[in-house]
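> got a sequence here, can you model it:
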Amino acid sequence: MNAHDPGTSRSPGWARWLGLGPAREDERAPRPAQTTDTQQEPAESPADKRRRHVLEDITRFLMGHGLPISPHTLTIAHDVVTGANPALVRLVGEHVASGAPLTVEWLEETVRCDEEESGARQIHALVRKLEGAIAQFGCTATAARSATTSYNETLAEQVDALGGIAPCQEASSAIEALTSVAREMLRRTRDMEREISRSERETEALQRSLEDARREAEIDHLTGLPNRRAFEAVFEDELALAKDKNEPLCVAFCDIDRFKRVNDTHGHEAGDRVLRTVAQALAELSNDKCHVARHGGEEFVVLLRGSNLATACTVLDETRETIAARRLVNRATNTPFGRISFSAGVADVHAYPNRKSALRAADEALFRAKLAGRNRVIAAGQDDWNGFRVIPPDPASGTAA
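All right, here's what the predicted structure looks like:
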């Protein structure tokens, strides 16, 4: 039976829920007792049985979907069949139910997106902890002030009482009581000071953790560029600055031409190196007014404040020419990649009612650049479908990577 045969599903366990493999032999029928003339074979411990079942489910998951055996796929399979990653289990279940095949590429992209979402969840958890720590710190400070006030009032009462009595045995007792109160006040005040210092250290540590987690969650780890989430925050800030300073602002989508062919021909590891190469070239544009991020897949987004539409197109065209002029070689096979280029669509953000509309216009311009022959930059809003055509149609563009 294959992995999708409903007759092979098993009710308990994540693998059974996903319908990923046939029932185990020990679940089809009870095993006969195994005895010998001398001694019965030792029974399998529950822990060993659980480990064996996990290994069987991992094997069925990989074999049932024709996946290669590697550390990465073994980790993914473990998280699915054991339910260690519920979000991934749900996504895999929905994908299998749709009838689409499970591939390494789909799993890698799904895991990558899940890790990004996990990073966002960690940030939110840290924010909640930080808010709780700050609230606790406030309570501690309030308690310290209240305690100090109370001790001061008691001390004042004792001083007043001392001033109203004549020197005698009663005065000696009052002085002794006053000394005791002062000592207790000092001890408790010092305890409060230590508690306040501890709360301050915890707050500072949480703030550092929050900042580290935010940076971690906003970086695309393959290219080292900011990711889509980080770009959206920067876009909002830069638009506000551009409006405040009356500066032009342009946004562009850049997409590597025929990137699927690179992956299919040279493999995904080589494709990742091409992604990093293009990312590094675009990153050289970055400064206080130019921000580059990976938007997803082989697509990058660029924000240029202080550059009008023509200037932004020229800046991107120069980078496009630099990349297209390089002759990259797959180091693993010593095979040339062919020409690596990108197409781009650029939009004047101020020409649209909001950021979403400007992004849509840039994306549409990118689509036109692809249809016009790739390896070119096109400005949004131009009647000519060639738009801002930085190079003539290339008859040899079909050989580009």
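> drop to CA atoms for contacts and neighbour counts, all remaining ones
Noted.
> return the set of buried residues in stretch 254-269.
In terms of neighbour count (16 or more other Cα atoms under 10 Å), stretch 254-269 has its buried residues at 254, 255, 256, 257, 258, 259, 262, 263, 266.
> who touches it?
270-271, 298-302, 330, 337, 340-345, 366, 374-375, 400-401 (Cα atoms under 8 Å, 6 or more residues apart in numbering).
> those residues in strands, which ones?
Counting by DSSP state E, the contacts of stretch 254-269 place 299, 300, 301, 302, 330, 342, 343, 344, 345 in strands.
> one more, please, to line up against the first structure:
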Amino acid sequence: MIFHDSIQEAKQYGRDAVKEMTARNIPATPDNYAVWYAYVSGRDPDLSRMISILDGNGQSFTAAICSDLYNKSFASGIDEAALNATTDRIESEMKRILSYVGEAGQGAANYSTTLATAHGDILDSKNVESLTSAVTKVLTETRKMEEMNKNLEHQLANSTDEIGQLRDDLEDMRKEAMTDALTGIANRKLFDMELRDLAKEAQETGDELSLLMLDIDHFKKFNDTYGHQTGDQVLKLLASTMTKTVKGDDIPARYGGEEFCVILPGTNLKDATAVAENIRQRVSSKTLVNRTTKEDLGKLTISIGVGQFDLGESLADLIKRADQALYEAKHSGRDCVKTQNDIGANTQTFN
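As a prediction, the model looks like this:
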């Protein structure tokens, strides 16, 4: 999670985080501090919802619950049990391969000794019988070596297949850890990684890079009226529309709650604004209908802020600028696109 707070904001959030932990008798460990800093700053709607539910149910914030909150919001997202199991399988397979190679090496050494002995026997042979015996010994050991090599080839082929499967398993785990479970698009962790890498690339090449920040208008009211399940369907609809609208190397991602982002490499502010407007129009053109009751749920609208990366600036500045443009869109009637050029002098960050 990227924090882009001023020194004064960070101090206040830090004090508020400690106050919240103290009120709930939660030890101020680094992991817990990260959770409650994010909570009081209000930048992670999913985390805020989880804590509100726990508070509403009167649950105590045990070590297990605190650990779960941290893992859901900050950890890598990889199932540790599955990762450990895969690691154990890789270690086991490597030991098997080393065993195969060791056996083959010993067999090759024995074969070499046999050939050296047979060579001497052949040179010392005085008759056909002794020569035949020496040649037969070489033939027998050669066949043994051939059979051993066949077994080694078969064993190594099996190990290759197993390692290939393990590689695929690890790739699946990596993708799962970087994908938003509800919408199927990039999650916050992958967004942070991709934005960092693309900004670094832009620094090196001088290419343009833009960022869209999207927020569903009146989503809380929609959720309260129709329920979280319907709200989840709306989130999936927006993610699907974004994915179908963007092209090439563009990266749509869920930033948190009802906020989404699109990273647009090789795109200037003008073209990024056109992409944003295209997304907005496609979303607003859809009519929401409850599939079960056939109830007309009205129109879905979104507000979008657009920022362009300035070479040499921090990513926090880019995100904050796009966030401020989103704030302008929200306070200009919603269902519109605003860019960093529209930011007013008194604009504050919209969370």
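> which among the ones in strands among the contacts of stretch 254-269 of structure 1 count as buried?
299, 300, 301, 302, 330, 342, 343, 344, 345.
> quick one: these as JSON lines, columns for distance to residue 123 of structure 1 too.
Listed next are those as JSON lines, based on distance: Cα to Cα, whole Å:
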{"residue": "299", "distance to residue 123 of structure 1": "26"}
{"residue": "300", "distance to residue 123 of structure 1": "24"}
{"residue": "301", "distance to residue 123 of structure 1": "24"}
{"residue": "302", "distance to residue 123 of structure 1": "25"}
{"residue": "330", "distance to residue 123 of structure 1": "38"}
{"residue": "342", "distance to residue 123 of structure 1": "34"}
{"residue": "343", "distance to residue 123 of structure 1": "35"}
{"residue": "344", "distance to residue 123 of structure 1": "33"}
{"residue": "345", "distance to residue 123 of structure 1": "33"}
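> farthest pair within the ones in strands among the contacts of stretch 254-269 of structure 1?
330 and 345 (28.5 Å; Cα to Cα).
> what's the helix or strand for the aligned partner of residue 153 of structure 1 in structure 2?
Taking TM-score structural alignment, residue 153 of structure 1 has residue 112 as its aligned residue in structure 2. Following DSSP states H and E, one finds residue 112 of structure 2 within helix 80-124.
> sketch out the strands for structure 2, chain order is fine.
Taking DSSP E, the strands of structure 2 run over residues 209-216, 251-256, 259-265, 287-289, 296-299, 302-308, 337-339.
> of the ones you listed, which is nearest residue 92 of structure 2?
Nearest to residue 92 of structure 2 among these is strand 251-256 (37.5 Å), distances taken as Cα to Cα.
> and the closest one, which stretch of structure 1?
Counting by TM-score structural alignment, strand 251-256 of structure 2 falls onto residues 291-296 of structure 1.
> what is the burial count for the counterpart of residue 98 of structure 2 in structure 1?
When structure 1 is aligned by TM-score structural alignment, the residue opposite residue 98 of structure 2 is residue 139. As a burial measure, residue 139 of structure 1 scores 13 neighbours (other Cα atoms under 10 Å).
> quick check: the gap between residue 139 of structure 1 and residue 100 of structure 1.
55 Å (Cα to Cα, to the nearest Å).
> for residue 115 of structure 1, same thing?
Residue 115 of structure 1 is 22 Å from residue 100 of structure 1, where distance means Cα to Cα.
> higher neighbour count, the two?
More crowded of residue 115 of structure 1 and residue 100, by other Cα under 10 Å: residue 115, with 13 against 9.
> so which of the buried residues of stretch 254-269 of structure 1 comes closest to residue 225 of structure 1?
Minimum distance to residue 225 of structure 1 across the buried residues of stretch 254-269 of structure 1 is 14.0 Å, recorded for residue 254 (Cα to Cα).
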